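Engineer: Below: sequence and its predicted model.
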Amino acid sequence: MTIYSKRIYDAVSETDGKRILVDRLWPRGIKKEDAKIDLWPKDVTPSNQLRKWYHEDIESRWDEFQKRYRVELSQVTVSLDELRKLTAQGPITLLTAAKNQGRNHVSVLLDVLNPKA
């Protein structure tokens, strides 16, 4: 199971495999035809309410955000299973516009999709 993550603004690579946008909103400045997106499952992204709440104070809300987002993800198991099935066919790359690669929803999603043994 190979799952990568990178910013949507980074160059498309042959090693990306299936490119999956995991942001609820379309990223600014990116044309849809240039993005090379294979899938855009909005239900695995944080809800608008959670996203807005988190962005009001990213630093102090990170721990609580992770907990709330995991609860949301627990309600979309079919979509998560579909993403896991895609990894059996080859690598996938989760794409986001988020600048902070350490503290964003993708790191939580990666952990849920590929938990450590």
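Structural biologist: All right, it came through fine.

Engineer: contacts, neighbours, all on C-alpha from now
Structural biologist: Will do.

Engineer: Now tell me what touches stretch 78-95 from outside.
Structural biologist: By CA atoms under 8 Å, 6 or more residues apart in numbering, the list of residues contacting stretch 78-95 from outside reads 1-8, 15-23, 41, 43-44, 73, 106, 113.

Engineer: Use this one as the comparison:
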Amino acid sequence: MPAANVPLPEKIHCKRAYDDLSAGDGYRVLVDGMWPRGVSKDALKLDDWQKALAPSTELRRWFGHDPQRWAGFYQKFFNELEQSADATAAIDALLRACNGRTLTLVYAAKDEQHNNAVALKRYLDA
């Protein structure tokens, strides 16, 4: 969980890396461990890339974007986030850099409802 003195974003959005930019995106951060295929750095227009906030390779492979494994995935992902000092530091850095503005978590997965950005948003909302 973030440090007590870190301002929380006014809103958190999740957006595919392949979607168009919008004025309301605010602070944009890629939360995947790998760069999205076929998208240039210039086109993505990120403020940051936080690999430490991506699920482990093992968890990502286990999940396989199977909606029936969604509940297990996000619970295991939350556990990874809580057990990792790198993830804790990355969350604090992300929230400090966002500084209360709208935060957009950028991801590459096709499934817009069952992915690591949606799970991370759920974690941050809690």
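Structural biologist: Alright, I've got the coordinates. This is a predicted model, so every value here is computed, not measured.

Engineer: returning to that earlier point: filter the contacts of stretch 78-95 of the first structure to the buried ones?
Structural biologist: Among those, those that count as buried by neighbour count (16 or more other CA atoms under 10 Å) are 3-8, 16-23, 41, 43-44, 73, 106, 113.

Engineer: hang on, the earlier thing: sort out which of the contacts of stretch 78-95 of the first structure are in strands and list them.
Structural biologist: If you go by DSSP state E, the contacts of stretch 78-95 of the first structure have 3-7, 18-21 in strands.

Engineer: Go through the residues you listed and name the one nearest residue 77 of the first structure.
Structural biologist: Nearest to residue 77 of the first structure, judged by CA to CA, of those is residue 20 at 16.7 Å.

Engineer: Residue 72 of the second structure maps to what in the first structure?
Structural biologist: Alignment note (TM-score structural alignment): residue 72 of the second structure maps to residue 64 of the first structure.

Engineer: tell me which element its match is part of?
Structural biologist: helix 58-73 (DSSP states H and E).

Engineer: in that helix, what's buried?
Structural biologist: Neighbour-count burial for helix 58-73 of the first structure flags 62, 65-66, 69-70, 72-73 (criterion: 16+ other CA under 10 Å).

Engineer: One more: stretch 37-50 of the second structure?
Structural biologist: By neighbour count with 16+ other CA under 10 Å, stretch 37-50 of the second structure contains the buried residues 44, 46, 49-50.

Engineer: Tell me the residues of the first structure aligned with it.
Structural biologist: Structural correspondence for stretch 37-50 of the second structure: residues 28-41 of the first structure, per TM-score structural alignment.

Engineer: Span of the matching stretch from start to end?
Structural biologist: End-to-end span of stretch 28-41 of the first structure (CA to CA, to the nearest Å): 18 Å.
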